[in-house]
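> quick one: sequence and predicted model below, then my questions.
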Amino acid sequence: MRHSAATLARLLAERAPTLVRELLPNGRRDGTEWRCGSLAGERGQSLAVHLGGTRSGVWADFSSGERGDALDLVAAVLYAGDRREAMRWATRWLGLDDNPAAPTVRRPPPAARPTETDADAQARRGAARKLWLAGMPVKAGSPVAAYLAGRGVDLAELGRAPGALRFHPDLWNGESRRAWPAMVAAICAPDGAMVAVHRTWLAPLPSGGWGKAPLRDAKMTLGSYAGGCIRLWRGASGKPLAASPAGETVVLAEGIETALSVAVACPERRVLCAVSLANMARVQLPAAIGTVILAADNDSGNPAARRALDTACQWFLSQGRAVRLAMPETEGRDWNDVLQDETI
């Protein structure tokens, strides 16, 4: 029995709290809404999904102007707007046919033509670049170096600070209505252009050193970055990502600290940061990359996170690449936790 788009949208809306955890596992509940940064699923506030009432399943991305119902959300997150594919997925996910719901490969959004580029997106990209230029290279003794050292990442072991990271001494934060020192990371599109920045606001610790600023959201992104990543470490080849040697192995981690922990432990590997678990299933790599190692957090107790990780595995397997999963043995821990244990 085939179901109409309206019926599927209504049934998805009835399960909105479960649906958003499936599609956008890095978001968080804010009253009657589920909030995240964008359709890429990173943490933030721009995208809101209603979780109940007469508007259950209705969503809007206030940065891009995109909006729709629960079925549109499936299409936008998983299938670059293809509602027909979204209907097939929804039918399986809702258990309305006999086929089990399998991990779905998230498709990157199609490249926009210049005449179709959203003006707000261009403004955010410009703001991200301006912010990046206002920063300065990370040096020994800087708050960024001290913050990373407190997380067990000694940049001296790498011989230099990654060029993707910068220090901003006085970066405005909207939540606290004041400026803080911050670590700023460049997020690059597949073609190498910088499209967004990741910000980590910092503050001195009472015990000495530096840590994250006492904010609800001490980490935020500026700009859309679906399919992009932070290029933290080039590994043994020393070549840009676009010039990766044939068959090279790349390590892809979710967060900056985790990725840097891998770089310290395995400096011969090329290491990238996906910024969010949802975007891990969208990162686009050169054809030369033969193997992808996913340096995953151990979120085995979180079914939504596990499904997102499975989606990332399927994404790279579908491209003919070998995929390996590296995960700490203890639930709730990541590779930065492991590194800190070793440096105590």
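Structure received. For clarity, every value in this text was computed on a predicted model and none was experimentally measured.
> CA atoms for contacts and neighbours, from now on please.
Fine.
> tell me which element Ala13 is part of?
helix 5-14 (DSSP states H and E).
> Ala193: neighbour count?
11 (other Cα atoms under 10 Å).
> quick one: contacts for Ala196?
In this structure, Ala196 makes contact with Arg124, Arg125, Ala128, Arg129, Ala186, Ile187, Cys188, Thr221, Leu222, Gly223, Ser224, Tyr225, judged by Cα atoms under 8 Å, 6 or more residues apart in numbering.
> got another, please set it beside the one above:
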Amino acid sequence: MLDLIRSNMGYSTLGEAMIEARRFLRLPQPPASQYSRSCDAKSDSQASLRIAKRLFAASIPLPGSLAARYLQSRCITRIQQLPSVRYHPRCPYRASQGDQQTTCRHYPAIICSVTDKDGAIAGIHRTWLKPCGTGKADVAAPRKSLGAIAGHGIRIGQCQGVLAIGEGLETMLSVREALPSMPVVAATSASHLAAFLFPPGLQRLYVAREHDAAGDAAWTRLCARPDTQTIELVPLEPGRKDLNDDLMADGPERFADRLLDQLHPDDRQHFLKP
């Protein structure tokens, strides 16, 4: 309705349409600054989402790309059928505090769609890479998100009662390397992991731990949430800092065996590596 008012009355902003709607309904008008703040925030959010969707649409599938080379250097080889993980050969990079004046404006990047529990894109997550594909780009912030991604994640597979979640993409792709049929979610950060919105019907949640202060805090907050009382939380403990470090150090077979040992007995056979 506000969009119709804005169009019919020729207003240039949503705030003007809100003022007209309140006038028509004979409602008191809040201070003008309140309209300005709320409309600016909504406009910025919508603009960010448009940019995020445009960048994701401009990206290409992983196989054969520089991003595939990078993931393979992390011992991640299962890169087929990953619609939420793509590659952009020249993704814009905005310099952050700590970057040099000579920092490039574009780098190759892994671009992931961050979706809500209904599958709608809420934003993207970008990991900029070195042009040779052997590591992350030499910039102050090689990972950045865009959009309203809190509570959502990079989803791979469909949750049917059991789900694995962790902070980083490489961590969760490592889980998938050992357990290819296990649905996984990368929350993109420790704070987002603690605030993840659970999908309907979730019964058991495997949490890929990270041994640092942020990871410990996320686990504590997750366990303390009231909505986890009906969900079985099972930690997946790495032997090193994270599960990708384990995969690289132990190799795929030994890593898979260690991960299987940590699963609930009902899940070991179901998610056994083929």
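Sure thing, it's come through. Because the structure is predicted, anything quoted here is derived from the model rather than measured.
> so after superposing, what's the score?
For this chain pair, the superposition-based TM-score is 0.70 by TM-score structural alignment, normalised by the length of the second structure; 208 aligned residues with a Cα RMSD of 2.2 Å.
> ok so, going back, just the ones of the contacts of Ala196 of the first structure in helices?
Members of those lying in helices (criterion: DSSP state H): Arg124, Arg125, Ala128, Arg129.
> just those residues now: which is nearest Ala203 of the first structure?
Ala128 (21.9 Å; Cα to Cα).
> number of nearby residues for the equivalent of the closest one over in the second structure?
In the second structure, Ala128 of the first structure lines up with Ala52, judged by TM-score structural alignment. When neighbours are counted by other Cα under 10 Å, Ala52 of the second structure registers 24.
> mind listing what Ala52 of the second structure touches?
So Ala52 of the second structure contacts Gly123, Ile124, Leu146, Gly147 (Cα under 8 Å, 6+ apart).
> out of those, list just those in strands.
The members of these that map onto strands under DSSP state E are Gly123, Ile124, Leu146, Gly147.
> format the residues you listed as CSV; extra columns: distance to Lys42 of the second structure.
Formatted as CSV, these follow (distance: Cα to Cα, whole Å):
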residue, distance to Lys42 of the second structure
Gly123, 15
Ile124, 18
Leu146, 14
Gly147, 11
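> can you tell me which of the ones in helices among the contacts of Ala196 of the first structure is closest to Thr18 of the first structure?
Using Cα to Cα, these come closest to Thr18 of the first structure at Arg124, 30.7 Å.
> tell me how far the closest one lies from Leu47 of the first structure.
Using Cα to Cα, to the nearest Å, we find Arg124 of the first structure at a distance of 15 Å from Leu47 of the first structure.
> about what we covered before: could you dump the ones in helices among the contacts of Ala196 of the first structure to CSV with distance to Ala308 of the first structure?
Below are those laid out as CSV (distance: Cα to Cα, whole Å):
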residue, distance to Ala308 of the first structure
Arg124, 27
Arg125, 27
Ala128, 27
Arg129, 30
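> which among these gets closest to Gly152 of the first structure?
The closest of those, once distances to Gly152 of the first structure are taken by Cα to Cα, is Ala128, at 28.1 Å.
> who's in contact with stretch 232-250 of the second structure?
74-75, 170-171, 174-175, 203-212, 223, 255, 259, 262-263.
> one more time with 7 Å
Residues outside stretch 232-250 of the second structure that contact it (Cα atoms under 7 Å, 6 or more residues apart in numbering): 74-75, 170-171, 174, 203-211, 255, 262.
> please produce a ChimeraX select command covering the buried subset of those residues.
In ChimeraX syntax, the buried subset of these is picked out as below (16 or more other Cα atoms under 10 Å):
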select :74,75,170,171,174,203,204,205,206,207,208,209,210,255
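> pick the one among the contacts of stretch 232-250 of the second structure closest to Gly161 of the second structure.
Gln203 (5.0 Å).
> helix/strand/coil for the equivalent of that closest one over in the first structure?
With TM-score structural alignment as the criterion, Gln203 of the second structure lines up with Gly290 in the first structure. Three-state call for Gly290 of the first structure (DSSP: H, G, I helix; E, B strand; the rest coil): strand.
> Thr249 is in contact with Gly290 of the first structure, correct?
Yes: here Gly290 of the first structure reaches Thr249: they are 6.0 Å apart, a contact under Cα atoms under 7 Å.
> centroid residue for the first structure?
Taking Cα atoms, centre = their mean, the centroid of the first structure lies closest to Ser276, which sits 1.9 Å from it.
> tell me where the stretch 101-250 of the first structure has helices.
119-134, 143-150, 155-158 (DSSP state H, counting those that start in this stretch).
> and the first one, how far from the second structure on average?
It stands for helix 119-134 of the first structure. Once fitted to the second structure, helix 119-134 of the first structure is off its aligned match by 0.7 Å on average (mean Cα distance after the TM-score superposition for the first structure).
> equivalent range in the second structure for the helix holding Ala13 of the first structure?
Using TM-score structural alignment, helix 5-14 of the first structure finds no match anywhere in the second structure.
> check which helix or strand Asn8 of the second structure maps to.
helix 2-9.
> how about Leu197 of the second structure, what does it touch?
Counted by Cα under 7 Å, 6+ apart, Leu197 of the second structure has contacts Gly151, His152.
> so how far is Ala208 of the second structure from it?
Distance from Leu197 of the second structure to Ala208 of the second structure, by Cα to Cα: 16 Å.
> go on, Pro252 of the second structure?
17 Å.
> Ser145 of the second structure now?
21 Å.
> need the contacts of Ala196 of the first structure in CSV with distance to Ala9 of the first structure, can you?
Compiled in CSV, the contacts of Ala196 of the first structure are given as follows (distance: Cα to Cα, whole Å):
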residue, distance to Ala9 of the first structure
Arg124, 31
Arg125, 33
Ala128, 35
Arg129, 38
Ala186, 37
Ile187, 34
Cys188, 34
Thr221, 30
Leu222, 31
Gly223, 29
Ser224, 26
Tyr225, 27
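> ok, and the most crowded of these?
Ile187 (31 neighbours).
> ok now do it, which residues does it touch?
With the criterion set at Cα under 7 Å, 6+ apart, Ile187 of the first structure makes contact with Met194, Val195, Ala196, Val197, Tyr225, Gly228, Cys229, Ile230.
> the third one matches what in the second structure?
With TM-score structural alignment as the criterion, the equivalent of Ala196 of the first structure in the second structure is Gly123.
> coming back round to it: touching, the residue nearest to the centre of the first structure and Glu254? I think so.
Yes: between Ser276 of the first structure and Glu254 there is a contact at 5.3 Å, judged by Cα under 7 Å.
> how far away is the closest residue to the match of Ala196 of the first structure other than its chain neighbours from Ser73 of the second structure?
Distances taken as Cα to Cα, 6 or more residues apart in numbering place Gly147 nearest to Gly123 of the second structure, at 4.1 Å, with adjacent residues excluded. Distance, Gly147 of the second structure to Ser73 of the second structure, using Cα to Cα: 29 Å.
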